[in-house]
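J.: My questions are about this predicted structure, shown below with the sequence.
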Amino acid sequence: METNDTYYETYEKNCTQTQYTYMSSFGVELAVPEWEAIITAITLTSIILLTVVGNILVILSVFTHKPLRIVQNFFIVSLAVADLTVAILVLPFSVAVQILGRWEFGIHVCKMWLTCDVLCCTASILNLCAIALDRYWAITDPINYAQKRTLKRVLVMIGGVWLLSGIISSPPLVGWNDWPEVFHNDTPCQLTSQQGYVVYSSLGSFYIPLLIMTIVYVEIFMATRKRLRERARASKLNVVKINQPQNKEMAHDQDSVSSETNHNEHPHLLEGNSKSREKKKKSKKKRKKIEGDGSLKDKYLQKPSIVAEDSVTDNLGDGGSGSHGATSLNHCEDHQTTETPKSRNASQKDHGPPSAISGSITVPTAGTKKQVPMYQFIEEKQRISLSKERRAARTLGIIMGVFVVCWLPFFLMYVIVPFCDSCCPSDKLIHFITWLGYINSALNPIIYTIFNMDFRRAFKKLLHLKP
């Protein structure tokens, strides 16, 4: 049954589109049937609410949860602010245009809406680029960049992101546009299709940041894979090194037994070998003394390659803040590395002298303390480290994949249509591709926090959920 009351035609370039109008129960003309308008309004409003709530939680988490108050997380805050402004200033008007099929808010609000659209979406994309660069510098030059990554430097970078976004979005306001001189209710409020500005804005808003992010994340992925291989080799070597002292001691004991047997069978050799036995006894006593001091452990255990905590593991691993370990084993290791000689001596009185062969370490688990053999502790630490690096590498792929899927279709359409007179995408296709880009603002807080235990804990605390 035909439900449209009237229809009219719009002409843009060489495209002719027939626009039907449908009368709603409230006497308002709609661009789609009323049932479709209701479904569209519910769906898009849900996306807006998800974007608002998610990004507000991210901002509050950084400022209220102590483990998250680190300088690199201000990039995440800036990203959340950009995505939040998209949800508040841009998306509601986009819902109205999609349902009504026309602009009802005047020329000045139209210019404000289009400018905010370009500004906020560009800021969101450039913040993603800044996060990628921060992680690249942290993983490729961890020692020097740890000193350079100050609050002032981070704030300057964030200010640069917003300033560049303003430079990209403002030219249409000063005349670089093809907006009509006279604006009527049936005049579409849409981004300028002036070819020079389209090239300028698309390069600054998407294509150059995409190129930078691709190069940076490829470098990060390669560095991560290299670290995985190095740590895997270190893990194997540690197992071998741990077992070597046991084999040497067994061989030494067998030599001692064999020597004593030979002496009993050949008494005339006893006197000649007495000096040799004395030297062996002194050597054995000296080795036991070294073991009692705990220094033999450092001699035989190869320490895994030291890699400073960076933004990749900070924000994508379990531990979140760099100084907070992923598990209780991490806390245990941190405690061990800061142990003073006095506390070490006290520990030796309680638990006996540690050694590379049979030493153990106290690990807190579920409110209790458990003695774990040293070799098991080392192997567990290596396993956690390797698992953390694999998760970080996998998450980098998710970040790039979601970003490209959300924004590439829009910017392809944005660049192609002004230069192609015969390219006439339908309104529904335009709305779908545009909202696909907007959805990235809802996914960002999920992607950048779902792999971080500290953010999850902060979210649960803010929402008053059980931990």
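T.: Looks like it arrived, so ask away. Numbering: from 1, shown residues only.

J.: When you work out contacts or count neighbours from here on, use the C-alpha atoms and nothing else.
T.: OK.

J.: contacting residues around the closest residue to residue 8 other than its chain neighbours?
T.: Leaving out its chain neighbours, the residue that sits closest to residue 8 by C-alpha to C-alpha, 6 or more residues apart in numbering is residue 19, at 5.5 Å. For residue 19, the contact set (C-alpha atoms under 8 Å, 6 or more residues apart in numbering) comprises 7-10, 31.

J.: and what of residue 119?
T.: 165-166, 168-169.

J.: which SS class is it?
T.: Secondary structure, DSSP: H, G, I helix; E, B strand; the rest coil: residue 119 is helix.

J.: how much space is there between it and residue 168?
T.: 7 Å (C-alpha to C-alpha, to the nearest Å).

J.: now residue 234
T.: Using C-alpha to C-alpha, residue 234 is found at 49 Å from residue 168.

J.: dropping in the other structure now:
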Amino acid sequence: MSWCVFAATAVVITLTTVVANVVALLALWRVSRVPSHYPLMSLVTADLLVGSAVMPIGGARELFVFHLDKTLCSVWSTLDVLGCTASILSLCALGWERYRAVTSPLAQRRDTAKHLAMMVWPVATTVALLTAFIPTTEHHDPGKAQKACTVNINVGYVFGSILLSFYTPAVVMIVFYTKIIRSLSAPPPIRAHRGRSPIPEVTSIDVRQLPNLNILTRAAALIPPDAILDNFSARQRRATMTILKLMTLFLVCWTPFFVMLPTDALCTCVSDSVWMLCTWLGYMNSAINPMVYAVASPRVRKALLGSHTSTTQTER
């Protein structure tokens, strides 16, 4: 019964991850390029890699007893670390983009967000390649373990990799979102003068300078500035809450694994069932991410429904 339950669960998680991320990837290609687009594309790509290349072999290894070829073992282990690390670092890049969007809404952050998304992959690749080259007593030892290909538990590698892959990004995201929440809870610093001109001025920032908002066209001259700013603030809050949900789910899904991994590296005392539970809880994050964003994002929902609108309205 337990075998059947896990088999069904693994199949559902794997198929959901692949389908959801393929659909999200196609939808993101069809919407306008905004700063959050680039780290989101990185996130979806990483999660799709986990679902298509990592989960099927991981599930098969749990369900059946067989030995992976040493080369295949190294490739699978590397892709496992690559996909999961890139997914986590992409969430970190999203956290930065939201932080800048809320605290410096007029700043040009598109190029920086794009470069951060691009940097995710060299860092993740470096962490992933090391798992294949740093020796571990249980990494590929057919005589010691039935499944042969196990996680690299070299103590030095484990603590170095979890620092780059999880703990540093987690701390950075917590700092970003703490500042974001404080900023959003503070009274709005932008206030418009009333009754002076068709397009009133703003004491600190001219609302006409807010980028990429269709509501700030000439036709919007008759819209009260307070309504414009309230709309802008509401968009910021919705977009930030979406990424905040992604970050919360990331912590819930991955914290058990990254507590278990160093523990087992030190004492080799974690049971196979706990390993399996924590690993697949982490994998499940790759299935949840695209669904959370698709549900929360009006732009992505429109793309999913087949809308070919050319709007440049953003979630900034």
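T.: Cool, the structure landed. Because the structure is a prediction, the values reported are computed rather than measured.

J.: Work out the TM-score between the chains.
T.: After superposition, the two chains reach a TM-score (TM-score structural alignment, normalised by the length of structure 2) of 0.83; 305 aligned residues with a C-alpha RMSD of 3.0 Å.

J.: Looking at residue 234 and residue 168 of structure 1, which one has more neighbours?
T.: Of the pair residue 234 of structure 1 and residue 168, residue 168 is the one with more neighbours under other C-alpha atoms under 10 Å, namely 22 against 18.

J.: Identify the residue nearest the more buried one in space, chain neighbours excluded?
T.: Using C-alpha to C-alpha, 6+ apart and skipping the chain neighbours, the partner closest in space to residue 168 of structure 1 is residue 201 (5.8 Å).

J.: Thought residue 170 was touching that neighbour, still the case?
T.: No. At 10.0 Å, residue 201 of structure 1 does not count as touching residue 170 under the criterion of C-alpha atoms under 8 Å.

J.: tell me which element residue 22 of structure 1 is part of?
T.: Using DSSP states H and E, residue 22 of structure 1 sits in strand 15-23.

J.: which bit of structure 2 covers that strand?
T.: Aligned by TM-score structural alignment, strand 15-23 of structure 1 falls on no residue of structure 2.

J.: now swap in stretch 121-130 of structure 1 and tell me
T.: Per the alignment by TM-score structural alignment, stretch 121-130 of structure 1 matches residues 84-93 in structure 2.

J.: Which residues does the matching stretch contact?
T.: By C-alpha under 8 Å, 6+ apart, stretch 84-93 of structure 2 touches 39-40, 42-44, 46-47, 50, 113, 116-117, 120-121, 124, 127, 165-166, 169-170, 172-173, 243, 246-247, 250, 283, 286.

J.: Of these, select the buried ones using a ChimeraX command.
T.: Here is the ChimeraX command that picks out the buried ones among these, judged by 16 or more other C-alpha atoms under 10 Å:
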select :39,40,42,43,44,46,47,50,113,116,117,120,121,124,127,165,166,169,170,173,243,246,247,250,283,286
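
J.: in structure 2, which residue is closest to the centre?
T.: With distances taken as C-alpha atoms, centre = their mean, the residue of structure 2 nearest its centroid is residue 91 (3.4 Å).

J.: List the buried residues for the strand holding residue 22 of structure 1?
T.: 20-23.

J.: Spatially, which two of those are the most separated?
T.: 20 and 23 (10.2 Å; C-alpha to C-alpha).
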